[in-house]
Structure formats: C-alpha cells, structure tokens
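# For reference, the sequence and a predicted model appear below.
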Amino acid sequence: MLAELRTQARNRVPPEVWDYYEAGSGDEITVGEAEESWRSYRLRPRVLNDVSVVDLSVDLLGTRVASPFLVAPMAFHALAHPDGECATVRGAGSAGSLAVLSTRSSRTIEDVVAAATGPWWFQAYLMRDRGLTEALVQRAAAAGATAIVLTVDTPYVGRKNKVGGVRFAVPDDVYLVNLAQHLLPGAVGRDSAEQDPSMTPDVIARLADVGGLPVLVKGVLRGDEAVRCLEAGAAGVIVSGHGGRQLDRVVPSALALPEVVQAVAGRAPVLADGGIRSGLDALVALALGASAVLVGRPVLWALAAGGADAVETVLRTLADDLRHVLAVAGGRSFGDLDPGMVVPRHG
C-alpha cells in the first residue's frame, strides 16, 4: 500500500515539492538506513497465548489513544494538499491516532484545532527570539494541546543536496502562518525566527512552566543525553534522527533505541521515529521498549494522494498490520512484549 501511495503522491505534487519532502542531508545515507535498520531485527515469538482479543491502545502522558502510530511533526502540509494540516489532523483523529503539529505548519493552530477530531501535541523549536517560542507554546496550550514536543537536533538547518543546500523556496501562498502574527509584516523569515544554536537543557523546564504542559524532547540518539533531558525536566524523549534530514550518517533510531530505553529505565515514555513503514517495524520498536512510534513521510504521501480520508486509511492500515503481527507473535497487548522477543539479525 505504501509503495502505491508514494507513487500517487509523486505524480500529484510538483517535482521540487517532492524533492523537498523526500530529501535527506548530505549523501542521504541515513535516509536509507533508517528503514533498513528496523528490518535488521528478527523476532522470537511467544506461543500458546490466547490472542483472540488484541488491544493496541496506549496511554501517553495521560492521553489514551487507540493506536501507537502517531503523526510526526512535519512542515508545510499545504504543499501536499490544499487543506494542509487541517486534513491531516482530521484523518489522524478518525483513525484513533494523535498528531503532532509543527511550528512550521501552513495552517494556523486555531484552524487546525477547529478541524481536529482527536488529541494533538505541538512541536516547538527554540528560536533566537525565545519570547516567540514561548508565545507559540502558550498559544498551543490555550488551544488544547496536551503536550509540547521540543525538537533539539536542529541548531542549524541541515544541508540537503537534493534541494540545493539549506533553503527550499516555498511558494508565496504557503508560509509560516503561526509565526506571522508575532512578527512585523514581511519579517517571517528574519533572524529572530531562526533556531537558536545556543540552546541548553534549561529551556526544557522553562517551556514546561510557560505552557503548563509536559515536554517531550525529540532528537535524542544517546542514552546519556536522554538522562540529561529527564534531569532537566523532560516528561519523555523521542528517539529520532529527524528523518535523515539534519545530519547524515547518524545512528538509525532502531539501533539507538535500546540504549535510550535502558538509560531511561522506565522513568518516562520513550517514543521513536525514522523509517517506520509497517506493523512489523512498529512491533520491533515496541518490543525494544518504545511507548509509541511516529510516522512522517507516509502520512504526507497519503495526504497528497487523497487528503484526510487517505491519511485515515494509511494509519488504520498500519494499525491493522500491527494488530495482526502482534497476535501472531503471541501478544495480546504491548505489555506482553519485551526486548527478548527481538534479536539483531546477526546476533
């Protein structure tokens, strides 16, 4: 199904938009390895368990969702579909999922909330004007976000050779609408809205205090960094290499996840993204200790191919696939999974 959606999406968006969505940093080594790394594990299934009823629901910081497949934060959904993020959240909610709205959304927080049919989180960058970040976090909290996702792996924008380096020329009718009302006219791209490369862990507690919401830190690939985030006030971490878009040759999430889970030691939820393309991929992540997984590019493919309905379909299809493989592996819920159920291919 995903291959068909990918083809449909590629045929429906301009070539430069396709390149922007698909591009990775540098030689795009990480982009390819992100998917392959999940497939490098092998399963050790359980048997003689009653799996006639399978429960995929998960509790994430007090929010119960029907499926562990979340929509990752991504910029400019309006490049894929006229309804942009509004269509994405409609589809996610209908599928019983949770969407993470990007700071770089092409639809306002308020418009997205009006379209939402399920829970959502807000993704934030720490910008040079920290007051701008805080204003967005407060705005998201007031609109009903239940958590903040702080992305920390982008002190500078990664170089993407496929799209001519660092910058992508966004069409005039697609822009950073959530930043516009906080900046002077014509200043949406000015320095104050750029990521702040001086970010340190103290910002985690600050944003939690400003928004009154739990903060998950996204972009963690090391156990010691995960602990550092928790000690600074993080309510959870997301193991992520930014889809291979920031720094090439970083360790894939599938290989980083066990170290992070071990370091966190059950003190907070650990989520993962990067290359998740099937129920089996998600099963591996959940067995390794992830509480949920985030899906990026496949959601954009679906959005481009068929709007909200296609987003719902792809998320439901992934969930159905996971329900099947979880049962065949001997699990009734994710509580039946443990790291001993998966081994490296050559382990």
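On my side now, so go ahead.
# from here on, contacts and neighbour counts on C-alpha atoms
OK.
# which stretches of the stretch 51-200 of the chain form helices?
Secondary structure of the stretch 51-200 of the chain (DSSP state H, counting those that start in this stretch): helices located at 84-94, 109-115, 130-143, 177-180.
# ok, structure two:
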Amino acid sequence: MTDQSHNEIPAGAVSLADYERLASERLHPKAWAFLSGGAGDEITVRWNREAFDRLQLLPRVLRGAASADSRLEMFGRAFSHPILLAPVAYHRLAHPHGELATATAAAAQEAGLVLSTLSSETLEDVAAVAGPRRWLQLYLQPQRADTLDLVRRAEAAGYEALVLTVDAPINGVRDRERRAGFALPNGITAANLARYAQFPSGGALEQLMALAPTWEDVEWLIGETTLPVVLKGILHPDDAELAVASGAAGIIVSNHGGRTLDTVPPTLDLLPAVVSQIEGRIPVLMDGGIRRGTDVLKAMALGATAILVGRPIVYGLAVAGPLGVAHVLRLLRDEFAIAMALTGCATVADIPRANLIRQ
C-alpha cells in the first residue's frame, strides 16, 4: 500500500519528523490512517509527544563525559543501547518485505526487536534474519493451546523474552481508521495466527470481553515458559506491584501509543510513580511519543531502563525500506549519545543520578 520504489534515504531526511512527513506522502491513505492514527480524538497521541516537550534538560559540565557509553544489560543480555523496536502490526502495509526488512535493519543497528503477534511475516522467518536481541509480543489467543503453541514456536526460534500486551482486550475506537475505511488488503494477514482459532468479530463485544486476560492468565503463562515475561501496558503503580507478585520479569509503561483509550495520561508523566513502586526489582521500560534522542535521555532520567519506539520505525520502512529503518535508529542512537555527552553522562548509569530534569 505504498510506492515501493523508495529504497534510498532522501537527502532531506535528517530527523524522525522528516520521516513522518515523507511517510504521510508515500503511504496509501488507508495504511496511513492505520499506522499513524489513534483512538477517539487522538488526545493521548498528542499528549504522549507533548509530555517530552514540557521537560527541560539541565546539563552538568566539566565531567569528562565527551564520549558516551550507551550499553546496558537486561535479562542477562547485553544491549548496545536502550532503544528497542516496539511491536507494530502488519509491516507489509509499509513495505513488501515487511518485518523481514525491519528485522534486518534492527540487527544492523544492534537494536532489540519486539515482533508483534500480528506480524505479516511468521516469527520463524523473522528469526532467520533478526539479531539475537529479539522478543515476541503476545496477545493471548481464544484457546490456551494456541497461545502455548505460539510460546513453543518462539522458544524454538530463539526469541529471548515474551511481551504480553495487557491493555488491549479489545480495540479502541479509532475514528481515523473508520473514516478512511481501513481494511487489510489482499495478501496481508496475521501470518503467525493462520493455523489458530480466530477471535470472534462483527459486533461480538461480549464474546471478546469474556476472553479478556486476567492476572490468573498472566501467572499461567509465566508458569508455562522459562523465558522472561514482560507485561506491556502497565500504567498504575498498583498494577505494577501486581505484576511483580505475578512473577513478571519486567514491565512496559505504555498506553498503546494512544490507540486504545483516549485521554489516558501520557506515559512519561506516569513513569515516575511506577518506577518508584518497583524500586528496581525488575526492569521498567516505556514507550509513547519518543521522537528525539533527548526524549530517550529524559525517559531514562525518570527511571526507565530502556525505551521502545513504534510509529517512526514503520515511517522509515515506508520511506526507504530497511535503509530507512536503520537510519531512524541511527538518528536516535546518535542524538541520544550526543545528549548524554552534553549533559555530562559518561554511562547510562549516570543518567538517573545527574539531576537532569526540571519542570
């Protein structure tokens, strides 16, 4: 659903905002509505971005931090930097090679990849081209046997963690998609789910809500795998505490990019309370609204272990294929390293202690 002749980085693409503008021009309007839109009036989408602009960086100087070491460790795996690719469905809406192109670019930039259950390429095919830092995002299926089969496939394909989305038992009210008349085009499907029973559709709200996951389901999943299970969609400190009690290995502070419930507060504003509740017991990641390396720094200064970025990845994919994805990641990496150096942070461990943030 995009002009696939674009596989070179445009001369004017020097920021993630440039990629967003170019993607809006090149994607089919229906694909653009799906990939960029949010729930309701898209207030939360806007708030996610604006939250970063309200925070200011207060540099420290003469600290010998002219170069920045962005390495960190999560779940026993070394990461070159704290920027991961968030799970986004149906990358083939943006490029014919879909998640295969995305995974190749992520590996080239040593970025952690979280593959969506709703990938338009199978998790096995993606694993064949992805780097070692790959996780699988899960939606619980109507039948536990199907969920368990997905887990076993992920284990066999070398995925290193499972990311269970807990904040979207049903889709949000996405007006922009409805106005555009979005539907998946022929040839694009949820490749991982082809052999499983499908969720009811067509007005079966009561059936969908009856299948909504519970804390019991979370504990069941954790008990069925040796992989770390990360819960995505935690916003309330009490839910963060329940996540620890359930045995979750980590959490992601996320409002689903503003795509499920509109007027939910921005994730950056909710992050500190969740971090305070967790008290370092498990990693706390976050997503939503990140468009600059300074945003990465601000999130980590407020206690995030790492961050995930979603929409800009598919914008890069739509504009310049795998080169575009790699360039988006490189821009964020370089901006983050520069922000670290200019605020006196030699390592990521220095960020929370450096008094970087003031209102």
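Noted; the coordinates are in hand. Since we're looking at a predicted model, the values are computed, not measured.
# what's the TM-score for these two chains?
The pair, once superposed, lands on a TM-score of 0.93 when counted by TM-score structural alignment, normalised by the length of the first structure; 341 aligned residues with a C-alpha RMSD of 2.0 Å.
# for the helices of the stretch 51-200 of the first structure, which one ends up most surrounded?
Using mean count of other C-alpha atoms under 10 Å, the stretch among the helices of the stretch 51-200 of the first structure with the greatest mean number of neighbours is helix 84-94 (a mean of 27).
# That one maps to which residues in the second structure?
The alignment of helix 84-94 of the first structure onto the second structure (TM-score structural alignment) covers residues 98-108.
# Touching that stretch from outside, list them.
When contacts are defined by C-alpha atoms under 8 Å, 6 or more residues apart in numbering, stretch 98-108 of the second structure is touched by residues 85, 90-92, 112-113, 119-121, 125-126, 129-132, 313, 317, 321-323, 325-326, 329.
# Please indicate which of these are buried?
85, 90-92, 112-113, 119-121, 126, 129-132, 313, 317, 321-323, 325-326, 329 (16 or more other C-alpha atoms under 10 Å).
# Which of these fall in strands?
Residues from those lying in strands, with DSSP state E as the criterion: Leu85, Gly112, Leu113.
# What does Leu303 of the first structure correspond to in the second structure?
Aligned partner of Leu303 of the first structure by TM-score structural alignment: Leu317.
# where do the strands sit along the stretch 251-359 of the second structure?
With DSSP state E, counting those that start in this stretch as the definition, the stretch 251-359 of the second structure shows strands at residue ranges 284-287, 306-309, 357-358.
# Quick check: chain neighbours aside, which residue is closest to the counterpart of Asp167 of the second structure in the first structure?
When the first structure is aligned by TM-score structural alignment, the residue opposite Asp167 of the second structure is Asp153. Beyond its immediate neighbours in the sequence, the residue positioned closest to Asp153 of the first structure (C-alpha to C-alpha, 6 or more residues apart in numbering) is Gly219, lying 5.1 Å away.
# Now do whatever helix or strand the one you found lives in: everything it contacts.
In this structure, Gly219 of the first structure sits in strand 215-220 according to DSSP states H and E. Defining contact as C-alpha under 8 Å, 6+ apart, one finds that strand 215-220 of the first structure is touched by 147-153, 204, 207-208, 226, 229, 233-242.
# ok, Leu136 of the second structure to Ala346 of the second structure distance?
When C-alpha to C-alpha, to the nearest Å is applied, the distance between Leu136 of the second structure and Ala346 of the second structure equals 32 Å.
# More neighbours: which of those two?
Neighbour tally, Leu136 of the second structure and Ala346, criterion other C-alpha atoms under 10 Å: the higher count belongs to Leu136, 24 against 20.
# give me every residue that touches the more buried one.
Shown here is Leu136 of the second structure, whose contacts under the criterion C-alpha under 8 Å, 6+ apart are Val114, Leu115, Ser116, Thr117, Leu123, Ala154, Tyr159, Glu160, Ala161, Leu162, Val163.
# rerun at 7 Å
When the contact criterion is C-alpha atoms under 7 Å, 6 or more residues apart in numbering, the partners of Leu136 of the second structure are Val114, Leu115, Ser116, Ala154, Tyr159, Ala161, Leu162, Val163.
# Map it across to the first structure for me.
Looks like Leu136 of the second structure aligns to Phe122 there (TM-score structural alignment).
# Adding distance to Asp19 of the first structure, write the helices of the stretch 51-200 of the first structure out as TSV.
Rendered in TSV, the data for these read as follows (distance: least, C-alpha to C-alpha, whole Å):
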stretch	distance to Asp19 of the first structure
helix 84-94	18
helix 109-115	26
helix 130-143	28
helix 177-180	23
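# out of the ones you listed, which comes closest to Val17 of the first structure?
Checking those against Val17 of the first structure by C-alpha to C-alpha gives helix 84-94 as the closest, at 13.7 Å.
# And the closest one against the second structure, how far off on average?
Its matched residues in the second structure lie on average 0.6 Å from helix 84-94 of the first structure after superposition (mean C-alpha distance after the TM-score superposition for the first structure).
# Who are the contact partners of the residue lying closest to Val114 of the second structure once chain neighbours are set aside?
Leaving out its chain neighbours, the residue that sits closest to Val114 of the second structure by C-alpha to C-alpha, 6+ apart is Trp135, at 4.7 Å. With contacts taken as C-alpha under 7 Å, 6+ apart, Trp135 of the second structure has the following neighbours: Leu113, Val114, Leu115, Tyr159, Glu160, Ala161, Leu162, Val163.
# Alignment lookup: the residue nearest to Asp153 of the first structure to the second structure.
Using TM-score structural alignment, Gly219 of the first structure pairs with Gly233 in the second structure.
# in the first structure, which helix has the most residues?
helix 297-328 (DSSP state H).
# Give the buried residues for that one.
Of the residues in helix 297-328 of the first structure, those with enough neighbours to count as buried (16+ other C-alpha under 10 Å) are 297-323, 325-327.
# That helix packs against which elements?
Identification of packing neighbours for helix 297-328 of the first structure by 3 or more C-alpha pairs under 7 Å, 6 or more residues apart in numbering; DSSP states H and E yields helix 2-12, helix 84-94, helix 279-287.
# Now distance to Met199 of the first structure too, for these, in JSON lines please.
Shown next, in JSON lines, are those (distance: least, C-alpha to C-alpha, whole Å):
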{"stretch": "helix 2-12", "distance to Met199 of the first structure": "36"}
{"stretch": "helix 84-94", "distance to Met199 of the first structure": "28"}
{"stretch": "helix 279-287", "distance to Met199 of the first structure": "29"}
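# Switch the strands of the stretch 251-359 of the second structure over to CSV; also include mean neighbour count and distance to Glu20 of the second structure.
Formatted as CSV, the entries for those read as follows, by neighbours: other C-alpha atoms under 10 Å; distance: least, C-alpha to C-alpha, whole Å:
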stretch, mean neighbour count, distance to Glu20 of the second structure
strand 284-287, 28, 17
strand 306-309, 23, 13
strand 357-358, 12, 27
